[in-house]
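In: How does the following fold in three dimensions:
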Amino acid sequence: MDAKRRAVLSITLDTFLEQEFMAVIFLKQFQNLVEEDRSKRKRAVVEALSVLRPRVNIIRKSGTEWQIMLDMDDHTFARHFRISKTQFEVLKGYLQEGGLQSDHNHGLPPLPIAKKVLMFLWYIGNQNCFREISDKFNVSSSSAHRAILQVLTIISTLGWAFVSWPKGCEKRVSATSFQRTCGLERVIGAIDGCHIRKQCPWVRGVDYMNRKSFYSVLLQGIVDAKGRFINVFTGMPGKVHDARLLQSSWVFQEWQERMGEYRLLGDSAYIGQDFPFIISPRRDNGALTDADLRRNTDISRGRFIIEQAFGRMKCKWRRIRDLLNTCTVTIAKIILAACYLHNFAQGASIGCDEHPDGCPREDDANQ
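Out: Model prediction:
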């Protein structure tokens, strides 16, 4: 083969290889366009389905293993829920007798009674919102609100199981204890009012502004020598005077039948009022005798027990320290529940484990 023919063949081969290379590149580009178009179509289908498909909120809860709370040792359980495990079972029994049940809602699994009681104790013993409680116990916020309100409604009707007026022998025992404490005879209790902070209501909000310049609901409590409530009365606006609060309660209406020969210790709010069953201090106008001053000191020493009772209750059942964003109807139920649980959880102890020097703390302004 001569040189001219070889040159022609070489040029022809180079042209063919170049065209073959260009064909491979075109084929790859075409495949990429097809794949890109297919990916676009797939994304379009997914987006269309996401629009047409009903949205389902996936909420992940951290409290899926809430049952382990029931397996805590007694000390840890009491530290979290403010009562012992034995007291928890007794309280659960009271609530079941009152009508608490495990019920269904919108096809969801039923809430066990134990879970409802645990949520209630956590709610009233802390200041967590319903969102935090729902996360801790693996329920929706609405279910947590419904269950806690159900328990509150039931326990507020069970006052007979937790708070009762002393009978004959109990009065004598309490009178003896008060006499040892303050030296005054025939005293079976101490009475005082306590402010529970709340937000300003829409209707007649000015009535709830108290003399300490915050909005509150009043609680009237009477305690025995052990610091246990023997009578509670609540629901009146914070602007109401303690004496007016007493006149609105059944204690004032039935004091002759209930008190007999015994008396209660009260502070200066009851001075000059028609309360013959209350021993109140004399006003210090600069002309008090030594006997009057000693008597005032004895009354103050005896009344200290109710101030401590209010402090311990607010310390243990911390929900009542601040009831903002709570409707007025529910506030009374919460206050009553705290008073009942104060008696129920106290037992034989009249001290506070967290504050051995006494409650309330110095920065507690809403006493």
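In: make it CA atoms for all contacts and neighbour counts henceforth
Out: Will do.
In: And the next helix or strand past the strand or helix carrying Gln96?
Out: In the assignment (DSSP states H and E), Gln96 maps to helix 85-97. Where DSSP H and E defines the elements, the next helix or strand beyond helix 85-97 is helix 113-125.
In: Against which helices or strands is that next one packed?
Out: Here helix 113-125 touches helix 74-81, helix 85-97, helix 130-137, helix 141-155, going by 3 or more Cα pairs under 8 Å, 6 or more residues apart in numbering; DSSP states H and E.
In: Can I get those helices in a markdown table including mean neighbour count?
Out: A markdown table is the format used below for the helices and strands packed on helix 113-125 (neighbours: other Cα atoms under 10 Å):
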| stretch | mean neighbour count |
| --- | --- |
| helix 74-81 | 15 |
| helix 85-97 | 16 |
| helix 130-137 | 18 |
| helix 141-155 | 19 |
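In: For the residue nearest the centre of the chain, which non-adjacent residue is closest in space?
Out: The centroid of the chain falls nearest to Ile124 when counting by Cα atoms, centre = their mean (2.7 Å). Take Ile124 and drop its neighbours on the chain: the residue closest to it by Cα to Cα, 6 or more residues apart in numbering is Arg319, 4.9 Å away.
In: I'd say the one you found and Cys129 touch.
Out: No - using Cα atoms under 8 Å, Arg319 is not in contact with Cys129, being 10.2 Å away.
In: Between those two, tell me which one has more neighbours.
Out: Arg319 (20 against 11; other Cα atoms under 10 Å).
In: can you tell me how far that one sits from Lys212?
Out: 20 Å (Cα to Cα, to the nearest Å).
In: cool, Gly159 as well?
Out: Distance from Gly159 to Lys212, by Cα to Cα: 30 Å.
In: between these two, who's got more neighbours?
Out: Gly159 (16 against 13).
In: which residues touch that one?
Out: Gly159 is in contact with Tyr340, counting by Cα atoms under 8 Å, 6 or more residues apart in numbering.
In: same thing but at 10 Å, please
Out: For Gly159, the contacting residues are Asn231, Val232, Leu336, Ala337, Cys339, Tyr340, by Cα atoms under 10 Å, 6 or more residues apart in numbering.
In: Before we compare anything, build this one as well:
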Amino acid sequence: METFLELLQMFGLFQILQMAGRSQLQRAIHHRRRQRRITVRKAAYFAAAVITATPRRAIWVRPRSQHWWDTVVLRTFTDDQWRTHFRMRRATFDVLCGKLRPHLETKQTHLRDCVPLEKRVAVAVWYLATGASCSTLSELFGIGKATVHNCVWEVCFAIRTLQGHFISLPKGEKLQEIVDGFEESWGFPQCCGAVDVSHIPVSPPSSNASDYYNCKGSYSIILQAVVDHLSRFININVGWAGSVHDATVLRNSTLFELAESGDLFPPDTQTIESTQVPLMLLGDPAYPLLSWLMTGYQDDGRLTTEQRRFNCRLSRARATVDCAFGQLKGRWRCLLKRVDVDISKAPTIVSCCCVLHNLCAQNGDDFMDAWLQDVEELVSVSEPDVPTDEQEQPAAVRQALVEYFSRQND
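Out: Reported below is the predicted structural model:
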């Protein structure tokens, strides 16, 4: 019996001890959970304090208005407004976009919508027409300045790839059309075009800047061009430094190589004053007198009346190239002021403008005289860079033309 009571006492004590252990465990668990809640609460308070103290960051893309392009231009602009601002009608702009689509088509991404092709072309055309800064174009078209820069260069390089389509030496019926056009409009027979140079102002490069300093007192690159009777470009050569002589540019051009090898024009001649006159280009006295290049007499004060008449007739026909340069700079006014880009990119801008000049002419976008404001296409002041002894055959052709014009009444 005593043993049993001892067992009960021992059992009760065991329960008490067991219950005491459970109570301590529960208290420990509760305490741990409470500490965890406090820690989480402190972390939340700290994060809220940091967020409150940290200034709000700007959003990664600043919202810009698309209203002007999407609504005003595309929906309300008339043809006259398109010509005024973009230097071409809407129909011509659509033709240009169609030509560039294979070169500029892009795909949408999940990060951001790409700028539509029409807007990218419009940005570049507006830049060429006005020479506006990237900041101005950014606000106008509602896109970032970096995007404006990319649009201009992508479109200009793409337009330059179209050069072979819009600017090429004529052959066959097209060549005969030009010859007939010079004779009918300007009274000069056997003429296939007029050649001259124009200086395009540029920023002086960091190296060899003196090479680009021209005789007009500014930095430039040279555009050599051949134009037809309608002042459309049929051959261009862009990029020579402004200090280089006109005749040197010609001698180092593909045009000169073709002419000297006999591949420039077919050997078609016309008998004038008992002399076989070949097809030829017209140039000013800065160029050499060649079988395929007719130039005027140097006015040394001793020219005869017939020679002065010849010079006048030649200058009148050569006015087509001066007219082309004037229209080029009047329509694409980025060429009027300094082309403020890397010197390696400047020829792309000039070539692009020449392509667009022909595109507008082919699509009937007439040049507006108001665009000639501030355009001063000066006559070349280069001195002759040729030997004094003239080749016999070209001199005989020129003399035949002198006699031919002397028999006509201007």
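In: Compare the helices and strands packed on helix 113-125 of structure 1 and give me the one nearest Tyr270 of structure 1.
Out: Among those, helix 141-155 comes nearest to Tyr270 of structure 1, with 31.4 Å by Cα to Cα.
In: which part of structure 2 lines up with that closest one?
Out: Aligned by TM-score structural alignment, helix 141-155 of structure 1 falls on residues 145-159 of structure 2.
In: Find the residue closest to whatever residue of structure 1 lines up with Leu117 of structure 2 in space, skipping its chain neighbours.
Out: In structure 1, the residue matched to Leu117 of structure 2 (TM-score structural alignment) is Ile113. Nearest non-adjacent residue to Ile113 of structure 1, counting by Cα to Cα, 6+ apart: Ser102, 5.4 Å away.
In: Aligned counterpart of that neighbour in structure 2, please.
Out: By TM-score structural alignment, Ser102 of structure 1 lines up with Thr106.
In: For Thr136 of structure 2, see how far away that match is.
Out: For Thr106 of structure 2, the distance to Thr136 of structure 2 - Cα to Cα - is 25 Å.
In: Next: Ala400 of structure 2.
Out: In terms of Cα to Cα, Ala400 of structure 2 sits 57 Å off from Thr136 of structure 2.
In: elements contacting the longest strand anywhere in structure 2?
Out: Counting residues, the longest strand found in structure 2 (DSSP state E) is strand 191-201. Applying 3 or more Cα pairs under 10 Å, 6 or more residues apart in numbering; DSSP states H and E, we find strand 191-201 of structure 2 packed against helix 172-186, strand 220-227, strand 233-241, helix 246-251, strand 280-283, strand 293-295, helix 305-331, helix 346-362.
In: now for the ones you listed, which one comes closest to Gln393 of structure 2?
Out: Checked against Cα to Cα, the stretch from these lying closest is strand 293-295, at 11.3 Å.
In: The closest one maps to which residues in structure 1?
Out: Going by TM-score structural alignment: strand 293-295 of structure 2 matches residues 278-280.
In: got the contact list for the residue lying closest to Gln393 of structure 2 once chain neighbours are set aside?
Out: What sits nearest to Gln393 of structure 2 in space, not counting adjacent residues and going by Cα to Cα, 6+ apart, is Ser291, at 6.8 Å. Each residue near Ser291 of structure 2 by Cα under 10 Å, 6+ apart is listed here: 259-260, 277-281, 391-398.
In: how much space between Ser291 of structure 2 and Phe256 of structure 2?
Out: 12 Å.
In: Checking the equivalent of Cys215 of structure 2 over in structure 1 next. Helix, strand or coil?
Out: In structure 1, the residue paired with Cys215 of structure 2 according to TM-score structural alignment is Arg211. Three-state call for Arg211 of structure 1 (DSSP: H, G, I helix; E, B strand; the rest coil): coil.
In: so Arg211 of structure 1 makes contact with Asp242?
Out: No - applying Cα atoms under 10 Å as the test, Arg211 of structure 1 and Asp242 come out as separate, 11.5 Å apart.
In: more neighbours, these two?
Out: Asp242 (21 against 11).
In: Is the more buried one in contact with Leu219, as I believe?
Out: Yes - the pair Asp242 of structure 1 / Leu219 is scored as a contact, 9.3 Å apart, by Cα under 10 Å.
In: overlap in contacts of those two?
Out: What both Asp242 of structure 1 and Leu219 touch, as defined by Cα under 10 Å, 6+ apart, is the set Asp192, Gly193, Cys194.
In: just curious, which of those is nearest to Val139 of structure 1?
Out: Cys194 (34.5 Å).
In: What is the aligned counterpart of that closest one in structure 2?
Out: So Cys194 of structure 1 corresponds to Ser198, using TM-score structural alignment.
In: ok, that match touching Glu377?
Out: Yes - between Ser198 of structure 2 and Glu377 there is a contact under Cα under 10 Å: 7.8 Å.
In: Please give me every residue in contact with Ile59 of structure 2.
Out: Neighbours of Ile59 of structure 2 in contact, by Cα under 10 Å, 6+ apart: none.
In: Please say which position in structure 1 it maps to.
Out: So Ile59 of structure 2 corresponds to Val56, using TM-score structural alignment.
In: tell me the secondary structure for its match?
Out: coil.
In: residues touching Thr84 of structure 2, list them.
Out: Thr78, Ala129, Arg331, Met368, Ala370, Trp371.
In: Quick one: map it onto structure 1.
Out: Using TM-score structural alignment, Thr84 of structure 2 pairs with Arg79 in structure 1.
In: before we move on, the earlier item: buried residues in the longest strand of structure 2?
Out: Cys191, Cys192, Gly193, Ala194, Val195, Asp196, Val197, Ser198, His199, Ile200, Pro201 (16 or more other Cα atoms under 10 Å).
In: is it true that Lys198 of structure 1 touches Val329?
Out: No - in this structure, Lys198 of structure 1 is not within contact of Val329 by Cα under 10 Å, at 11.9 Å.
In: Same drill for those two, tell me which one is more crowded.
Out: With neighbours defined as other Cα under 10 Å, Lys198 of structure 1 and Val329 compare such that Lys198 has more, 23 against 9.
In: OK, contacts around the more buried one?
Out: With Cα under 10 Å, 6+ apart, Lys198 of structure 1 has these contacts: 208-209, 214-217, 238, 320-328, 331.
In: Ok, Gln18 of structure 2 next?
Out: Applying Cα under 10 Å, 6+ apart, the residues contacting Gln18 of structure 2 are Gly12.
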